[in-house]
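Participant: Based on what follows, work out the 3D shape:
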Amino acid sequence: MSIIKLFLTFFKIGAFTFGGGYAMIPLIQVEVVDKNKWLDDEEFLDTIAIAQSSPGAIAVNSAIFIGYKLRGIIGALACLLGVVLPSFIIILIISMFLFKYRNNKIVSKIFLGVRPAVVALIISAVYKLTKTSKIKKNALIISIITLFLVVFANISPVIVILIGGLGAILYYRVLGTRC
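Facilitator: Model prediction:
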């Protein structure tokens, strides 16, 4: 694949996905795994895990990781620019032209209409990742407990990630196996 193809693929992802990084995951998966076969399902899931664990937006981190894996630093830059430029251009246009119409009822209703679609895209991403992750019963229980700790007990996701990482280290040390 060429650098231009990488750029255009991620530009399309950035241009046609609203709602931020998590809403982009299904489109990234379709383009990178299903259409272009650059990664398989397991590699994609690992990419999402790494991207989510790293500081920054998950879509940007994913793009950089995928680009680097496929074509090195130039690939990482191409994918980064591709995924970021559409948002930059759209925000620039919005700030230049639509800011003065922000109180317009039609514009407000358009943004209200986009919100449910974004929620659906995020739920779709969670479903697809869960389906391809081959989660075992214990991991599913840990995921549900983690969800409740973050959402209902208001525990910081950072704390939960650190505890999860330490717990995994201890677990695998006790079992004497490697990850």
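Participant: from here on, contacts and neighbour counts on C-alpha atoms
Facilitator: OK.
Participant: ok, K134 - how many residues close by?
Facilitator: Neighbour count for K134, taken as other Cα atoms under 10 Å: 11.
Participant: now do D40
Facilitator: D40 has 12 nearby residues by other Cα under 10 Å.
Participant: Tell me if I'm right that it and V33 touch.
Facilitator: Yes - assessed by Cα atoms under 8 Å, D40 is found in contact with V33 at 5.6 Å.
Participant: For the longest helix along the chain, enumerate the helices and strands it packs against.
Facilitator: The longest helix of the chain (DSSP state H) is helix 58-93. Counting contacts by 3 or more Cα pairs under 8 Å, 6 or more residues apart in numbering; DSSP states H and E, helix 58-93 is packed against helix 3-15, helix 21-29, helix 41-53.
Participant: For the comparison step, fold the sequence that follows:
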Amino acid sequence: MIYLELFYTFFIIGLFGFGGDNSMLSLIQTETVQNHHWLSSADFTNIVAVSQMTPAPVGISSATYCGYTAVHNAGMNGMMAVLGSVTATIAIILPSFIIMLLICRMFFKYMNTSITQSIIAGLRPVVVGLLAAATLLLCNVDNFSQPSINPWQFFISLFIFLATFIGTMWMKINPIRMILYAAFAGLILLY
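Facilitator: Below you'll find the predicted structure:
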């Protein structure tokens, strides 16, 4: 049954998705697109784009949309697809909720010890690696085309990517503004 698979998959993603929502994207893509074939790469790219624009955390929004799309792509519509989104959302949130309930008191008691500080310092490179993997997974043909197939789309996509990166990193433009600017540029230049 797809609901049990969704719950198990997103529970595992929630359990091992260290570093927040953006670092979960590579895990979500691997499971939903490559391992289970619930979504196409283009579907996942669209889900990430919509998740970036919604007011909820990206990983949770992505799980919600992936759950809905997976059930919908399996041939079920309406409330069955909504149940898929609820299942994936609860499953991705549940590990963090359980873990926080279990360790909250211990963390406050031991947070200034050297062992705790060493564990946190060891997790920082993992978070950077997961974020880099999520970025690299989105740099694919669905997002950038190929210069030999569609040079206009490739170079415009590359330009929008670099402009957004420079705008947020060095010019310190608000990320929400950059999303709107990139969406407008894509609409004008790629439509």
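Participant: right, and the helices and strands packed on helix 58-93 of structure 1 - which one's nearest F111 of structure 1?
Facilitator: Comparison of these against F111 of structure 1 by Cα to Cα identifies helix 21-29 as nearest, at 15.6 Å.
Participant: Just want the angle from that closest one to helix 3-15.
Facilitator: Angle, helix 21-29 of structure 1 to helix 3-15, by axes from the mean of the first three to the mean of the last three Cα atoms, to 10 degrees: 140 degrees.
Participant: circling back: format the helices and strands packed on helix 58-93 of structure 1 as a markdown table; extra columns: distance to K100 of structure 1.
Facilitator: As requested, those are arranged in a markdown table below (distance: least, Cα to Cα, whole Å):
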| stretch | distance to K100 of structure 1 |
| --- | --- |
| helix 3-15 | 23 |
| helix 21-29 | 27 |
| helix 41-53 | 35 |
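Participant: tell me the angle the helix or strand following the longest helix of structure 1 makes with helix 41-53.
Facilitator: Beyond helix 58-93 of structure 1 in the direction of the C-terminus, DSSP states H and E gives the next helix or strand as helix 105-133. Interaxial angle, helix 105-133 of structure 1 versus helix 41-53 (the same axes, to 10 degrees): 130 degrees.
Participant: Can you give me the neighbour number for the closest residue to V84 of structure 1 other than its chain neighbours?
Facilitator: Spatially, and ignoring its direct neighbours in sequence, V84 of structure 1 is nearest to G14 (6.4 Å; Cα to Cα, 6 or more residues apart in numbering). For G14 of structure 1, the count of nearby residues is 27 (other Cα under 10 Å).
Participant: Could you pull up the residues touching G14 of structure 1?
Facilitator: G14 of structure 1 is in contact with 24, 82-87, counting by Cα atoms under 8 Å, 6 or more residues apart in numbering.
Participant: what does M178 of structure 2 give?
Facilitator: M178 of structure 2 touches 164, 167-168, counting by Cα under 8 Å, 6+ apart.
Participant: That'll do, ta.
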